[in-house]
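[1] model the structure of this input:
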Amino acid sequence: MLDLVLSKFIKNYDDIKNPQVRSACGNFSGVVGIILNLILFSAKLLSGILTASISVTADAFNNLSDAGSSVVTFLGFKLANRPADEEHPYGHGRYEYVAGLGISCAIILVGVELLKSSIEKIINPEESTAITLLSVCILIGSICVKLWMFFFNRAMSKKISSSALKATAMDSLTDCIATSVVLIGLGISAVTGVNIDGWLGCAVAGFILYTGISTFKESLSPLLGNTPDPEFIDEIREIVLSTELITGIHDLLIHDYGPGRCIISFHAEVPYDVDILKAHDVIDRLERKIQEKYNCVVTIHMDPIAVSDEYTIELKEKINESLDSIDSALSLHDFRIVKGEEHQRVLFDLVVPPECKLKETDALNAVKEKIAQIDEKLIPIIHIDKICLECGGNIKL
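    Alright, predicted model coming up:
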């Protein structure tokens, strides 16, 4: 159904990897939101005036704030699609996240104002609100429209992987609940004569504030830098390890500059005894493959690994077993040996992730003790490596 609608308005609507198409989808969602929310605002405001209900009026202004949010969403996608320039070499993709913050602030402001109005009505109660057939039809129609908008925006968010549209979808679902509460309250007032309008207004304001705060957190997270999608990391790992010559991958970093705009870097392990020109060609082709598939910038560092030396393999396995006995969260990469006449230097990066129970220095000392137990002639040279939660992560192999 969604594809049928998009095909009528967006050319090449299915090419979501294309930034132009993605922006067009976001703009279309924004326009739909503006139109429908303005219609709902007008209808509910009329109903609120007819019934003299603060909760219905509060719900109407909630829809007005949603219309404003849709405007910000539209502008956010427009600005995010601007090309890179001298001052912003990585493009303007994060405008979409900034737009989400603006939407959140507007929602929170409306929620605060409506909460104040509702509290005033609780302190100074009025007569029970009147209920009319027109107001009931308007509210039921509003619930149906908002439910459709929830499914529409949720489908759009999944199609183009947009956190902004996901937040919009949840906002629509919250509106369905809020309007249902208002409708139930009007029914209770009509049957019992008890005016709970102010309390229901507080409930609606609470829903609005909850949505605004949740949206704010979700929009702020990618600006600060959050953990990449595990599925995306798995896809990268699968592509890399299915490439000829490459035996491992580590130090994967993903820098997010907006949806569909990221920089990926990692270390690819290759046998140390292969032809350097052939290995370089494999790395070049892998960079182009990932770049074309995900529309991103890719940088790969090539690490030569001794994959055929039996002593190196055996020693690495022993040290890995020692790491597991210390803490299963520990891992290593870039393992190599420099042989001397009396001693052998063992060099590797020790990954100490946040879930490790030991402090870095304690983990380092424990690993050195284990290596000394394996062979006193081994001199460990260990570099502590951390998983970068803000912009990516290491893959434990």
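[2] only C-alpha atoms for contact and neighbour calcs from this point on.
    Fine.
[3] correct me if wrong, but D15 is in a strand.
    No: counting by DSSP: H, G, I helix; E, B strand; the rest coil, one finds D15 to be coil, located in no strand.
[4] which helix or strand contains the residue lying closest to it once chain neighbours are set aside?
    Distances taken as C-alpha to C-alpha, 6 or more residues apart in numbering place V21 nearest to D15, at 6.5 Å, with adjacent residues excluded. In this assignment (DSSP states H and E), V21 forms part of helix 19-51.
[5] identify each buried residue in that helix, please.
    19-34, 36-41, 43-48, 51 (16 or more other C-alpha atoms under 10 Å).
[6] contacts only, for the residue positioned nearest the centre of the chain.
    Of all residues in the chain, the one closest to the mean position by C-alpha atoms, centre = their mean is S163, 5.8 Å from it. Neighbouring residues of S163 by C-alpha atoms under 8 Å, 6 or more residues apart in numbering: S157, E218, S219.
[7] give me the number of residues near D175?
    25 (other C-alpha atoms under 10 Å).
[8] quickly find the element holding it.
    Per DSSP H and E: helix 163-192 holds D175.
[9] could you give the angle of that helix to helix 19-51?
    10 degrees (axes from the mean of the first three to the mean of the last three C-alpha atoms, to 10 degrees).
[10] this one next, for a side-by-side:
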Amino acid sequence: MHSSSDPADRQQRYREVRKVTLVGSAVDFVLGVAKIVIGWFANSQALIADGIHSLSDLLTGFIVLYAAKHSHKSADEVHPYGYGRIETLATVSLGILLTGVAIGISYEAIKRLNDPAVAMDFTLLALLIALLSVISKEWIYRYTMSAAQRLRSDLLMASAWHSRSDAFSSIVVLIGISGVMLGYPYLDAVAAVAVAAMIAKIGFGLVRSSTLELIDVALDPEKVSTIRQHIHAVHGVRSIHTLRTRKSAGSAFVDVHIQVDSRLSVSEGHQIGDSVRRRLLQHVEEVTDVTVHIDPENDETGSSCNDLPSREEVIAELKQRWPQLPVASVEAMTLHYLSGAIDVELDLPIEILRSTDEAKYLVQELKQAISALPYINAIQVRFKV
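    The predicted structure is shown next:
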């Protein structure tokens, strides 16, 4: 029993990711060009470098758009679980990119710290554009992060942090300006190293979390506990075992075995499993795919019925030991494979009986035949009109 997310929902999610990314990319382009132009006129190497950093966010936007477009494709025969892992791979790439940005900022900062002659000529215009950059990039960060949390997208979250890293680099420029004005030019380098460490930590965290997702790490214990509670709340579920969860691009997949009454019909067992599936999809926001396996007993440590004969073999032995077995009763035979043995329910047509004594004789004869089969635990005979 299997379920997956609605294609319409995936398309809506892609449209929201695209909107957020395009808005951020437009701001990045305007800021990047403005910083480079004003930095060139103001003779500010730091502002020019900051402008190049802003333009590098356009690459981030391209990665996000590409991953979002392809990761939201519907599942097919080649990728039965969908393309969500493309988004996960893109998140790893952005985490590595953030770490690279941090290393670059640290390198330039240490170089300036070791070479006091590398000075920056700031103007009021350079100060204003740096301040505007901080405000704009912080706004992009909050706008993108809000969408990332709403859509449960690690990819957008990585993009948001990349935007904030640009805001951090602009703060470094502002600190450098203040340091130059106050006669402490080394403050620029010290602040840059501190900011770079923060960016590297964020990048490493994104790489780590997305890598864990690629190797199918389970959801958080709290979320798994919530899933268990919802499954137990479904009437007819006796117990749960072999509950497995995994994350894929903001969605969660659940695979669970539930134990039901061993005497239920196949259709009723299926109905209980379908109720479990619907409840998880409705009440656990992350869950978009559920597979439910119905068990008549707990087989978590292995099935106790692996060595038992098939239905055809059981019928063949019964016919051999009880030649009078009516052909019509074969189709009405129900077998219950439980606890390493078989319980048999046999419905016989009442037309084969001529008297009560004959009924007793048939049942006794059948029980004698059954007793010779060691794998039969019990038998129930019913005569039906």
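[11] what does S7 of the first structure align to in the second structure?
    Using TM-score structural alignment as the criterion, S7 of the first structure maps onto no position in the second structure.
[12] correction: the previous question concerned H383 of the first structure.
    So, by TM-score structural alignment, H383 of the first structure is left unmatched.
[13] list the contacts of the nearest residue to H383 of the first structure once chain neighbours are set aside.
    Nearest residue to H383 of the first structure, sequence neighbours excluded (C-alpha to C-alpha, 6+ apart): D349, at 4.7 Å. Contacts for D349 of the first structure (C-alpha under 8 Å, 6+ apart) come out as L332, H333, D334, F335, I382, H383, I384, D385.
[14] now with 6 Å, please.
    L332, H333, D334, I382, H383, I384 (C-alpha atoms under 6 Å, 6 or more residues apart in numbering).
[15] can you say which of these are buried?
    By 16+ other C-alpha under 10 Å, these give L332, H333, D334, I382 as buried.
[16] just the ones in helices from those, please.
    Using DSSP state H, no member of those sits in helices.
[17] including distance to R288 of the first structure, could the residues you listed go into JSON lines?
    As requested, these are exported to JSON lines (distance: C-alpha to C-alpha, whole Å):
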{"residue": "L332", "distance to R288 of the first structure": "28"}
{"residue": "H333", "distance to R288 of the first structure": "25"}
{"residue": "D334", "distance to R288 of the first structure": "24"}
{"residue": "I382", "distance to R288 of the first structure": "33"}
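[18] ok so, going back, which of the residues in the helix holding D175 of the first structure are buried?
    So, applying 16+ other C-alpha under 10 Å, buried residues of helix 163-192 of the first structure: 163-183, 185-190.
[19] ok, now stretch 227-240 of the second structure?
    For stretch 227-240 of the second structure, by 16+ other C-alpha under 10 Å, it's I227, R228, I231, G236, V237, R238, I240.
[20] what's the farthest-apart pair in those?
    I227 and G236 (16.4 Å; C-alpha to C-alpha).
[21] residue boundaries of the helices in the stretch 151-300 of the second structure?
    For the stretch 151-300 of the second structure, applying DSSP state H, counting those that start in this stretch gives helices covering 154-182, 186-214, 221-232, 266-283.
[22] tell me which of those sits nearest to S3 of the second structure.
    If we rank these by C-alpha to C-alpha, the stretch that ends up nearest is helix 266-283, at 7.6 Å.
[23] distance between that closest one and the chain's centre?
    Distance, stretch centre to chain centre, for helix 266-283 of the second structure: 20 Å (C-alpha atoms, centre = their mean, to the nearest Å).
[24] stretch 72-87 of the second structure too?
    12 Å.
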